[in-house]
Each structure stands twice: as structure tokens, then as C-alpha cells.
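Participant: no sequence on this one, just coordinates:
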């Protein structure tokens, strides 16, 4: 006589789903941003190593696209080992990567002839192992291709960063399609913080976590990567807290 099935508790269900999704990523570790508000949103307290992550600009313009590239460079800069950057177009400005903490001596550029060749190079580089991260500038990313990249990243433990770049509007719509990426980020440029003297302040971004496997979506106002590849939550504007302070002062009076 078969025994009746015992209902699983919520933690047991989560554990079973985690195993089906590819094993315990905590064993491979995670790369924290060292920003508590962001790391708390990510399972494992950071970006999972040995996994695929997607990054794109918030708009179709070059400015947001450059911000997305700098965000990816900052993440790659904080990994250990060489970084491979796969491109189709020869328009990457290497000195900007250095400003985001990714030094020229760590980067190996791989130039592909077309998008199909680029995806093949992306996967081969991930399977090689011994790398800190592999970044690839891709326009389209199908579920099949992303699964292959995710499996390659899991096998080697190398972080995979798919930097989504488009030549035309129709390609931009592809970013909304499902992929096997563990996280998906969108970066948009915001006005920089005002300085006490005339000049240009540190760049600010609207950083949107629009997909996170086993996590929740969120958005953050952050200061752009420094020369160590680190971001920071944007400091509140000087006049934001004034009304609250004034109200407390009046209440105390």
C-alpha cells in the first residue's frame, strides 16, 4: 500500500527549485557590490559567479549604451584573472574601461566577424576557464544561445556578461524576450550631483534590476563606477532632508 505524499514546506520547495535551476550557486560564490541595499536583493549577496548576466542601456542612445558598458567593466574589474571582451564593432574606448577599474593589462579583446561568430567565441572563451570574466557585446540573445552560455559559465566558474547593443530599433525589442540569464540589468544616465564649485560631478545612473532568478526586481540611483570598479548609492540631494528637519524643529518648539 503506497504511503500518502507528505506536503513540502515552503523552504523545501525553494530548495527543490534551486536544485532544478542548476545546483547550489553558493558553492561557487558571488561577487558583492559592497552596497548593502543592492546585495540584499541578490541571492547569495552578490552577482553569482559561474553564471550569465545581461546588461543593457536604458535607452537606444549611445550615452546609455556607454553607461551599460562601464557598469559591465566595473563588474569585470572586480573579478580575479584576465578578462576577455568580445566585439563585432571596433568602437570600444579602452581608456574609459580603465577609468572604471578595468586596467588594459587585464583585458584581451576578441574581434568577431559577425554576431554568430561572436556568440561562438563567447561560449568558447567561457569554456576555457581560468578567466575572471568574459564580456560580449551582443545584439540578440535567444533562449537556446543563452542556455549554452549559462552551461558554459557553470562548467568553468567564469562570470559571463552579455552586453546588449543594437544597431536598429527592432533589435532593441529582443531585450524583453526571456533568456537563461541569472540577472538582467538596465542602466540609464541621470544628472550628476552638483558640486560646491563650478564643474562636473561624478556621473549618476539609474540602475534597474529587471530580472533576478530567485530574487526580486528593484531599481537604485547610484554613482557611477570609480577607478576600482565600485558603485555607490547616490547621496541624497542637499535640500531633500530640509523639510523633515524643519518639521522636527517645529515639533520640538
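Facilitator: Yep, it's here. Note that the structure is a prediction, hence the values are computed from the model and not measured. Residues are numbered from 1 along each chain as shown.
Participant: for the rest of this, base every contact and every neighbour count on C-alpha atoms.
Facilitator: OK.
Participant: just the strands from this structure, written as ranges.
Facilitator: Assigned strands in the chain, in chain order: 30-31, 47-48, 52-57, 83-87, 107-111, 133-138, 159-164, 183-190, 204-212, 218-223, 232-233 (criterion: DSSP state E).
Participant: in JSON lines, list these along with mean neighbour count and distance to residue 127.
Facilitator: Below are those laid out as JSON lines (neighbours: other Cα atoms under 10 Å; distance: least, Cα to Cα, whole Å):
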{"stretch": "strand 30-31", "mean neighbour count": "18", "distance to residue 127": "19"}
{"stretch": "strand 47-48", "mean neighbour count": "24", "distance to residue 127": "17"}
{"stretch": "strand 52-57", "mean neighbour count": "27", "distance to residue 127": "13"}
{"stretch": "strand 83-87", "mean neighbour count": "24", "distance to residue 127": "12"}
{"stretch": "strand 107-111", "mean neighbour count": "16", "distance to residue 127": "15"}
{"stretch": "strand 133-138", "mean neighbour count": "26", "distance to residue 127": "10"}
{"stretch": "strand 159-164", "mean neighbour count": "27", "distance to residue 127": "11"}
{"stretch": "strand 183-190", "mean neighbour count": "22", "distance to residue 127": "20"}
{"stretch": "strand 204-212", "mean neighbour count": "21", "distance to residue 127": "24"}
{"stretch": "strand 218-223", "mean neighbour count": "18", "distance to residue 127": "31"}
{"stretch": "strand 232-233", "mean neighbour count": "18", "distance to residue 127": "32"}
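Participant: can I get those strands in JSON lines including distance to residue 196?
Facilitator: Formatted as JSON lines, the entries for these read as follows, by distance: least, Cα to Cα, whole Å:
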{"stretch": "strand 30-31", "distance to residue 196": "34"}
{"stretch": "strand 47-48", "distance to residue 196": "35"}
{"stretch": "strand 52-57", "distance to residue 196": "30"}
{"stretch": "strand 83-87", "distance to residue 196": "38"}
{"stretch": "strand 107-111", "distance to residue 196": "37"}
{"stretch": "strand 133-138", "distance to residue 196": "37"}
{"stretch": "strand 159-164", "distance to residue 196": "35"}
{"stretch": "strand 183-190", "distance to residue 196": "19"}
{"stretch": "strand 204-212", "distance to residue 196": "17"}
{"stretch": "strand 218-223", "distance to residue 196": "17"}
{"stretch": "strand 232-233", "distance to residue 196": "19"}
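Participant: quick one: closest of those to residue 73.
Facilitator: For those, distance to residue 73 was read as Cα to Cα. The smallest value, 8.4 Å, belongs to strand 133-138.
Participant: can you name every helix or strand that that closest one contacts?
Facilitator: Using 3 or more Cα pairs under 8 Å, 6 or more residues apart in numbering; DSSP states H and E as the contact definition, the elements that strand 133-138 packs against are helix 62-77, strand 83-87, helix 115-128, strand 159-164.
Participant: put this next to the previous one:
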């Protein structure tokens, strides 16, 4: 993954889009992933906070949403303050979220019963303004509903994450419908990195940045969130990047 020179035309276009979408207020805060190949595809070099984002699981993960939930938890873990998590059924595995950096004492769970209740709770949480993030499990997300959530997030500065989960893989086609989310992600499970001793290595994900407003799409293989919520480069990729940097440094 060698660094590329920024495209001046693309940078100018991003500024124009940001000016059109802006409200004249201060620039929004950004949460970098600290993965250069990923951050440079995102506007302002990271995940823009105080707006709506979408995350879904890929393959079989479209139903269980485990990797997608841990990806969302890793983002929320790196923000300061409590997290509101709205669900339609109480099937989240709290120890798994804690492994992704989000301990139970930071999470307020709300069982809203159905998608309509989840969306209402999510909007109320975003408008509250005293939360680090609001995450909601939702199967269907219309443009109208997503627009309300995005505006609520912008108004309070609270980050919203719509965790798209479906009860059957055939329902996942709804993820192709347009929404007002700032970014749209899909996270799929890959085989863990082999270890030199018996055991299971750190989980690996295929992370697809399907849409980034004023940004670029990307798919990249990364190690899953650690106990601080950070993603990691697989060892082979990191070593290759270091070797490439060395060649650049020493000719």
C-alpha cells in the first residue's frame, strides 16, 4: 500500500461539496482510523463526527451482524461519553463488544421492539446531545428516516451509526437503497492470521467503504478492533509497507 499523491481536482471537488453541504458553522470533528490507506479515502482524513453513518455485515454476517457490531463498537469506544444502543432484540454479546474496546458500563441498551421504535429512540438519543454516539440495529432505513437522523446528529454533534441487520440474507438488498448517511460500510469476516503456536490469531475483516460523501470507496483487509477500538494492519501488509518506506527513504 504505497502512498499516492493527492489529486488536486478531487480535493477541489471535495471542498465544493463540503461548502454546499455545510451550514456555515465550525468544521466538524473527525475521528481518524490511523490506517493511512483508509483515512485518505475519507473526507478530512477520518470519520466525520456529528452525522449519520451506516454499517452492515457481509455474507452470512448480514444476518448475525457480529463483525459489523464490533466495528461500530470500536468507533464508539474511541469517543468520550456514554453510548446509547437501540435494538429490536436483546442478542448483543457484551463481552465481544468489550473486546472491541466498548465496556458494558459505557453502554445504555434500549429494547425498542421494532424498526419504527428503534428509529424513534435513535432520533431522540441523537437530539439529546449528551451522548458520545447512538447506535441502532435497523433492517430498513428510508431516505426520509435517514435524513431526520442525519439532521438530528448534526444538530447535537452526536455521532449516529445505523447498524443494518436483517433476519434473512435476501432482505439485505435494502442496503442498496440510497440514504442520507455520510458513509456506508460493509464488514465481512476473514480467516484469522496464523500463529506460530496452536491457537486462534486476531480476527481479520474485509472492510468495504462502499460510499463516502466527498470521499472515495475502498476495500481493505484489516485486523479487527483491539481493546482500544483500533483496527490494525495485518503483519504481512505492515511489513511490506515498512519495506516500501525503507526503499523510498534509501533510494
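Facilitator: Happy to help now that I have it. Keep in mind it's a predicted model, so treat the numbers as computed, not measured.
Participant: just to revisit the earlier point, out of the helices and strands packed on strand 133-138 of structure 1, the one nearest residue 233 of structure 1 is which?
Facilitator: helix 62-77 (13.8 Å).
Participant: give me the mean deviation of that closest one from structure 2.
Facilitator: Aligned to structure 2 and superposed, helix 62-77 of structure 1 gives a mean residue distance of 1.8 Å (mean Cα distance after the TM-score superposition for structure 1).
Participant: tell me the helices and strands packed up against that helix.
Facilitator: Helices and strands in packing contact with helix 62-77 of structure 1 are listed as strand 52-57, helix 94-99, strand 133-138, strand 159-164, strand 183-190; criterion 3+ Cα pairs under 8 Å, 6+ apart.
Participant: how about residues contacting it?
Facilitator: Helix 62-77 of structure 1 is contacted by residues 55-59, 83, 96-97, 100-103, 132-135, 161, 163, 165, 186-189, 205, 224-225, 228-230 when judged by Cα atoms under 8 Å, 6 or more residues apart in numbering.
Participant: check the offset of it from the chain's centre.
Facilitator: Its chain's C-alpha centre and that of helix 62-77 of structure 1 lie 9 Å apart, by Cα atoms, centre = their mean, to the nearest Å.
Participant: please apply the same query to stretch 175-194 of structure 2.
Facilitator: In this view, stretch 175-194 of structure 2 has its centroid 8 Å away from the chain centroid, taken as Cα atoms, centre = their mean.
Participant: please apply the same query to stretch 137-156 of structure 1.
Facilitator: If you compare the mean C-alpha spot of stretch 137-156 of structure 1 with that of the full chain, they lie 15 Å apart, counting by Cα atoms, centre = their mean.
Participant: going by neighbour count, which residues in it are buried?
Facilitator: Counting neighbours by 16 or more other Cα atoms under 10 Å, one finds that the buried residues in stretch 137-156 of structure 1 are 137-141, 146-154, 156.
Participant: give the contact list for residue 152 of structure 2.
Facilitator: Under the criterion of Cα under 8 Å, 6+ apart, the neighbours of residue 152 of structure 2 are 51, 123, 126-127.
Participant: compare the residues you listed with structure 1 and list the overlap.
Facilitator: Contacts conserved in structure 1 for the contacts of residue 152 of structure 2, using both residues aligned by TM-score structural alignment, their matches' Cα atoms under 8 Å: 123, 126-127.
Participant: list the contacts of residue 181 of structure 1.
Facilitator: Going by Cα under 8 Å, 6+ apart, residue 181 of structure 1 touches 51-54, 146-147, 150.
Participant: try it again with 7 Å
Facilitator: When the contact criterion is Cα atoms under 7 Å, 6 or more residues apart in numbering, the partners of residue 181 of structure 1 are 52-54, 146, 150.
Participant: mind picking the two most distant members of the residues you listed?
Facilitator: Pairwise distances across the contacts of residue 181 of structure 1 peak at 11.2 Å for 54 and 150 (criterion: Cα to Cα).
Participant: aligned partner of residue 124 of structure 2 in structure 1?
Facilitator: Matched across to structure 1, residue 124 of structure 2 falls on residue 124, judged by TM-score structural alignment.
Participant: tally up the residues packed near its match, please.
Facilitator: Burial of residue 124 of structure 1 is recorded as 13 neighbouring residues (other Cα atoms under 10 Å).
Participant: before we move on, what about the one 4 residues further on?
Facilitator: Residue 128 of structure 1 has 13 neighbouring residues, counting by other Cα under 10 Å.
Participant: just residue 246 of structure 1 next, same as before
Facilitator: Applying the criterion other Cα under 10 Å, we find 11 residues in the vicinity of residue 246 of structure 1.
Participant: show me the residue at the heart of structure 2, geometrically.
Facilitator: The centre of structure 2 sits closest to residue 72, judged by Cα atoms, centre = their mean, with a distance of 5.2 Å.
Participant: against residue 225 of structure 2, how distant is that residue?
Facilitator: Distance, residue 72 of structure 2 to residue 225 of structure 2, by Cα to Cα, to the nearest Å: 10 Å.
Participant: and residue 36 of structure 2, by the same measure?
Facilitator: The span separating residue 36 of structure 2 from residue 225 of structure 2 equals 16 Å under the rule Cα to Cα.
Participant: ok, those two, which is more surrounded?
Facilitator: residue 225 (26 against 14).
Participant: what's near enough to touch the residue nearest to the more buried one when sequence neighbours are not counted?
Facilitator: With Cα to Cα, 6 or more residues apart in numbering as the measure, residue 231 is the residue that lies nearest to residue 225 of structure 2, at 4.5 Å, once sequence neighbours are left out. Residue 231 of structure 2 sits next to 222-225 when contact means Cα under 7 Å, 6+ apart.
Participant: residue 41 of structure 1 against residue 213, yeah?
Facilitator: No: under the criterion of Cα atoms under 7 Å, residue 41 of structure 1 is not in contact with residue 213, lying 10.6 Å apart.
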